[in-house]
Structure formats: structure tokens, C-alpha cells
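Engineer: structure for this input, please:
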Amino acid sequence: MKIRRRTAAAAALLALLIPAPLLAATTATATPAAAAQAPAGAPELPAPTGRFAVGQEDLHLTDRSRTDPWAGTGPRELMVTLRYPAQGGTGRAPAPYLSTEEARLLLADRGLDKAIAPAALAATRSHARTGARPVGGRYPLIVLSPGFTVSRATLTSLAEDLASRGYVVAAVDHAYESAGTAFPGGRILTCLACGPADTPGGHQAVMGVRAKDVSFLLDRLTGRHPAWRHAGLIDTGRIAMGGHSMGGSAALSAMAADQRIRAGADLDGGLPAPYPAAGAGGRPFLLFGSAASAPGGGLNGDWSGAWPYLDGWKRWITVDGTDHFGPTDFPFLRDRFGLSDPTAPLSGSRAVELTRTYTAAFFDQHLKGKPAPVLDGPRADAPEVRFHNP
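Structural biologist: Okay, here's the model as predicted:
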């Protein structure tokens, strides 16, 4: 299965960041004046809805047991943003959403650097505070993996909300799998995986690499000598993984490879054959995506093939009016930049609300044992949400 970076993914981001009348324009027609149309005030992501304030720390991890598969040299590296329940009023101002260079590379990868000012995207305001004092206790751990070529920052709204509800959340950037990610030493690692990924078997190869990344991350967070100073917050018996697009695809591979992962959530990521022989190993799995992920919808129609292999508790849920990036921050940011997309008319605020509600309900039920009635079927207060059982 090829990864169509310049088709589905590129079109989705174009729709998110450029008004429909401009979609036909090429980068040659974009002018610096277009960037000046960015609002003077930086966008602010929706506030978390849980009872806790949120702390945040970045962690750089190096797996010296593996040579990086995309660079072909040097050890495998990860950048991780950890968010956790924190004491209100502690810590410093939130870290930048992206560095300006990361934002520039993200936009340039899609031909949008002349249409959107990188600094405007980079300056997006979040809510977690760096250096905040944690609230004592033991919390389930959720690993979040982003879509291919995009940053872990694109899952900030979801990560902050889960942390505010009483989770430790580890959002991961996988080296050389994004348009550009900042690593220590002033390095910006770009997408060396993009070529190999767009070949037969490339999707499965990336999924396999990410599964190994996640197992290594769990070793470093829950082992005898953890890499994170607040690792004592983690309840090692309650671990789950979720992700968007490729990150969601990798959740199933990671579960098949690592029994520590008790539940998985795929947010609009394709699940191409061959499927893991053990399926999800009887563990719960959530499929949550756009209308294109409904049976026969096209983008992730292969969920129908994977569905029988999900042999534990499972749900297949789609949201009308969203596109492939619906579970990320992008729809909300699109609205804040004053842009529109007729193919994804659901408001960004509503897309964030629904993603948070259904994802948190899934993790609450399977990691905390809390009843989650919203997962039982359609509701009058969520007419956009559809349940499927092919």
C-alpha cells in the first residue's frame, strides 16, 4: 500500500489551510502579501476540559541498540513530549507549538510557505506549562503517534485534554518521518523515510519501525532506571496507544508486538494487509475517523478487511463533515486563520470536542474501568457521529 503524501495527505492539508478558491493556485502564484493576512494574534487551542492543570516536558531518547532504518547510520532517536496532571499555578509559560523552522518545513512540504506565515503557525498557543509540579498519584499512560510527515504537535489539543483528565500522555516524533523535527544540538531532521515509505510494503515498514520505537519508549519510561524524572506517575499496568493516520496504523502493530499495551485507538489511519496474525490479541481497539473511513468510504476502506481481526471489544466510529485531519488540531487552526473548506464543513471546535469526547471515553472505559455510554451507539446530541458494524 503506497503512502500518498502528495495526494490524500497533501490535499487534506491544502483544504485546511487555504480557502477553496485558492486551491487551484500554484505556489508560484502565492505572494508574501498572502502571509501578511495571518491574524495579528496567535491562535489559541481549546482549553483542556479535565479537572487538572497540565504540565509538559520534552524528552530526547536514543536507542543505541538499533541503527536508524532511514538514515542507515547512527542510533535511532525519538523526541517525546510528556504531559501530565499538574498543580495549578505552577510552572512556566507554555512551550512554543512549533519552532519557526519546523513550521516552515511543514508548510513548504505542501507548497504553502508563501501562503501562510510560518511564524503564525509556530506561535499557536497551547495550555500545558513547562516545569509544572505534578499532582501526586499513579496515572495510566497513553502513547500518541502522529501522522506521517507531520509533527507530534498536531495532537496537542487531544494530548492536553487527556492529561487534564488524569493521564500521562507521551506524544512521539519518530526521527526522519516528518517534514522537519527539531532535535538537540540545533539539528532539524527531515523526512528520509518518505521515499522508502512510498514503495510496495512501505506502509508496513513504517508501522513496524514505529512499533519498535514504542516498545523502546515504554522500556525507557517504565524500566528500573527510567529516563523521565516524573516516571513514578505512570501506572505500568495501564498503558494504551493511539495515533493519527500512520500513527493510528502503528497502534495495531505495536499492540501485536508488545503485550504491555492494553488498548489501542486508530484515528483515521489505514490498516493494510497483512494483518497481525494475533489481531489485537483480544484487547480493545477503537477505529475513529472521517466519513472517508466509513465502509466503502475510500480513504481507509481497508478497515473492512481489518475489522474481523479485531478480536476484542471494538468500535468503528466516523464523524460526518470532517476530513483526514479531523482528529488533529488542523481543523481548529483552519477556522482561526479565517479559512474554510467546503469538503469538511464541521467546525474545528466541534471536531476537537468530538475527538476528545470519544477518545477519552474509550480510554476511560478500558484503562480506568469507567462506564462510557457514548460508546454504546448513536446519540441525539451527536448527530455527526456514526457507528458501523459491517
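Engineer: going forward, measure contacts and count neighbours with C-alpha atoms only.
Structural biologist: Noted.
Engineer: got the end-to-end distance for stretch 187-197?
Structural biologist: Terminal residues of stretch 187-197 are spaced 23 Å apart (CA to CA, to the nearest Å).
Engineer: oops, could you answer that again for stretch 43-52 instead?
Structural biologist: First-to-last residue span, stretch 43-52, CA to CA: 22 Å.
Engineer: ok, residue 202 touching residue 208?
Structural biologist: No - between residue 202 and residue 208 there is no contact under CA atoms under 8 Å: 9.8 Å.
Engineer: buried sites along the longest strand along the chain?
Structural biologist: Determined from DSSP state E, the single longest strand within the chain is strand 53-67. Neighbour counts over strand 53-67 (16 or more other CA atoms under 10 Å) mark 53-59, 61, 63 as buried.
Engineer: what angle do strand 53-67 and the next helix or strand after it make with each other?
Structural biologist: Next helix or strand after strand 53-67 toward the C-terminus (DSSP states H and E): strand 75-86. Taking axes from the mean of the first three to the mean of the last three CA atoms, to 10 degrees, strand 75-86 and strand 53-67 form an angle of 160 degrees between their directions.
Engineer: before we compare anything, build this one as well:
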Amino acid sequence: MTSRRTLLRGALLGAATALLPATGSLPATARAVTPGRTAIRLPAPTGPHPVGLRTVHLTDPSRTDPWEGGVREVMLTVLYPARDVRGRPRVPQLTPAAARAFAELAPAVHSGLPPAGTVDWGAVLTHGHLEAPPLPGRRPVLLYSPGGGDSRTLGTSLAEDLAGHGWTVVLVDHPGDASQVELPGGVRITALRGEPDPATFRTLIDTRVGDLRLVLDRALGEGLGGLPPAPAAGIYGHSAGGTAAVSTAHADPWVRAVANLEGYLDLDPLDGFGRPLLLCRTDGFAGAERLTRSWTGLTGERVLLADSGHWAFTDYASLVPALQAAGLVTPTTRTALVGTAPPTARLAALRHRLRAFFAHHTGPGSGTGL
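Structural biologist: Model prediction:
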């Protein structure tokens, strides 16, 4: 019988969005914590279970890192339904070192974000409790790949909600094209600047697919972070992460369903793609014409977020309106990044749609409620 590891060889390619220029719902409440700095909050998950959080570092000796050389490394955040969170602190969205790096990078990642020293990014807490004991039993795993130039932490709000409803959710960082990633050896900043050429696009997506298949292998084989092996898997991703998610599902028969949150699918043919597919887009995305064209011929559920921008699928959907309320982001910046839709209703609708999709195709986690 062919093993899963045998089938993990190779990776398909796709498309990605632009990364850094050449030179990170419920409306969050802004509050001053030190003179001249502001802290913001992430929206709470809605599931019946509290959420546990573990950080995992993986290496893949079979691959060479295309950006810096050496063995390929991947950083993960594993979120899961917890049995008990007493005495387990909530984990910051960014480590202190990553928060310092992001504060410097933020205005370059997205024009209009506040400059360094203005926002206390290190004070933003997740709702994940450090090393909380998990609920017993095996449950489906969902992998998340972020957009080009974003770190995995900007997918926290959707992931926590899925975990609170019973799934194990793995946020995957892709060192080299993420804005910043804290590895055991220190913080690594993206190696890319400006608009990647087609060859770099392909390298980026090929590398991401390799990362995702490594994580799938571990999650379905031996488990991640001390959790038991998963009985089923799904993938979702934003922008370049959506491209990589679909490419991974096309190549890997163990992926039961994939959700593409506004990622291009036009660099490689997807003939015969037969997995359940959720295609989500916004009405404010500048690349809407190309995006729609790249989805031609694909069968799947389609969702449109009205009055929304490209990053409305990320934590920016709640963080940016909070920064605007604090006077740190202009209405123009908010509209360009996430649109004008009320964050509460938009996040609730998106969370519900993802839960319903993955519950139908991967099986619900323990205690899942739609």
C-alpha cells in the first residue's frame, strides 16, 4: 500500500500577491497603556470550548530553504479545544521580539498603518491559553496559510473561533515571505522586497505547498504539539495562502476540503480538481477582474463580502477599525485595507460560513455548533 509520505513528494505551483514595498468582528476597544502608545483587542471566539495554544517548530531536512539556504524551517501555532484553562495565561498575538519587528515593518507592509512607537502590538492578546490540557479524543485538523507579506498570527480570530467549536487549527508561518517570524534562532524578516517576478512567485508558492504538506504529514501521522493524529484535514488560506491551499489540496488526497480567501488560481491548471471548494472574495479588491477570471471553470460555493477590502479576511478586519477609532488610521486607509462594512456582522457571517463548510466536509469537531 502506498504510504502517505511517498505521496508527499513534489508540489504544485500557483500565484501570489505582492509583498513588501521596496524600502497584522467585534470592534476592538483601544486603550492607552503608555504615553503615546495604544493597545487593541481581538474579538472573542464564539465556541463552547475554551481554546488552548501551543507553538511548534518543524524542520524538513529533505528541503533547502530557497531564501536563505540551509534546512527548511516552519513555525506553527496550534489551537485546539481545551479541557481546562485554569492557571493557563492567555498568549500574546506576537512575542516581544516579533512585536518590535512588526512595529517597524507595519507602515511598509501596508501604507497607512501607524509608525513604530504608536501601537503596543506586543499587548494584543489572543484567546488561546498557553499549553492548556486538550479535550480528549481525535478531531479534524484545519491548516491556515496567510497572505503574502503577512505572518500567521494575523489569522488568529478565525482560527480561535474554529478551535472553540471543536477543530484543531494550525496557523502556518512561511519564513522568507512572512513579514516577520520568530524562529528558535531569532526573528527572521522577509527576504522579498517589491513585486515578485513570475519565477519568484512560483518559488514562493512551491515553498508554501511544501510547508503545508510537511505539516499535513505530521498532523495526520503522529500529531502536532502532543495532540493525537487527526482523522481528517482541511486547508484554508488568504491571498497567496489561498493559492497555496488550493494547490496543496490538488496535490494531496488527504485534504478533504479547501477554502480560498481571495487567492489567484491562474498560474497552473486545476483540471480535474474535485475537492469541495469554498471561494470567497470582497467587492473592494483591486485585482477582482483577474481573480474572477482565474476562478473560471471551478465548481464550488462562492461568497462575496460586501463593502470590504482584501484584508477583511484577516485580523486587520477588527484591528484597523479600532485604530481608526483611536485616531491612528485614516478612513481612507481603513477603506483600502478592510472596507467600511461593520466588523461585527462581517466577522460573524464569515466565521459561520467557514464552520458550516468544514463541518460538512471534514466532519465537525467535538461540540461543534453552527
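Engineer: about what we covered before: check the offset of the longest strand of the first structure from the chain's centre.
Structural biologist: 16 Å (CA atoms, centre = their mean, to the nearest Å).
Engineer: with the second structure superposed, average distance for it?
Structural biologist: With mean CA distance after the TM-score superposition for the first structure, strand 53-67 of the first structure departs from the second structure by a mean of 0.4 Å once superposed.
Engineer: centroid residue for the first structure?
Structural biologist: residue 146 (3.5 Å; CA atoms, centre = their mean).
Engineer: nearest spatial neighbour of whatever residue of the second structure lines up with it, chain-adjacent residues omitted?
Structural biologist: In the second structure, residue 146 of the first structure lines up with residue 146, judged by TM-score structural alignment. Computed as CA to CA, 6 or more residues apart in numbering, the closest residue to residue 146 of the second structure that is not its neighbour in sequence is residue 241, at 4.8 Å.
Engineer: so where do the helices sit in the stretch 151-300 of the second structure?
Structural biologist: 156-164, 198-221, 240-251, 288-294 (DSSP state H, counting those that start in this stretch).
Engineer: residue 231 of the second structure is nearest to which of those helices?
Structural biologist: Evaluated over those, closeness to residue 231 of the second structure peaks at helix 198-221, with 6.8 Å, by CA to CA.
Engineer: same for that closest one, what does it pack against?
Structural biologist: strand 141-145, helix 240-251 (3 or more CA pairs under 8 Å, 6 or more residues apart in numbering; DSSP states H and E).
Engineer: give me that answer again for 7 Å
Structural biologist: Applying 3 or more CA pairs under 7 Å, 6 or more residues apart in numbering; DSSP states H and E, one finds that helix 198-221 of the second structure contacts helix 240-251.
Engineer: ok, and what's touching the helix it packs on?
Structural biologist: Residues outside helix 240-251 of the second structure that contact it (CA atoms under 7 Å, 6 or more residues apart in numbering) are 11-17, 145-148, 205, 208-209, 213, 235-237, 255, 258, 260-265, 273.
Engineer: just the buried residues of those.
Structural biologist: So, of the contacts of helix 240-251 of the second structure, 11-17, 145-148, 205, 208-209, 213, 235-237, 255, 258, 260-265 end up buried under the neighbour-count rule (16+ other CA under 10 Å).
Engineer: just the buried positions in stretch 131-142 of the second structure, please.
Structural biologist: Of the residues in stretch 131-142 of the second structure, those buried (16+ other CA under 10 Å) are 131-135, 138-142.
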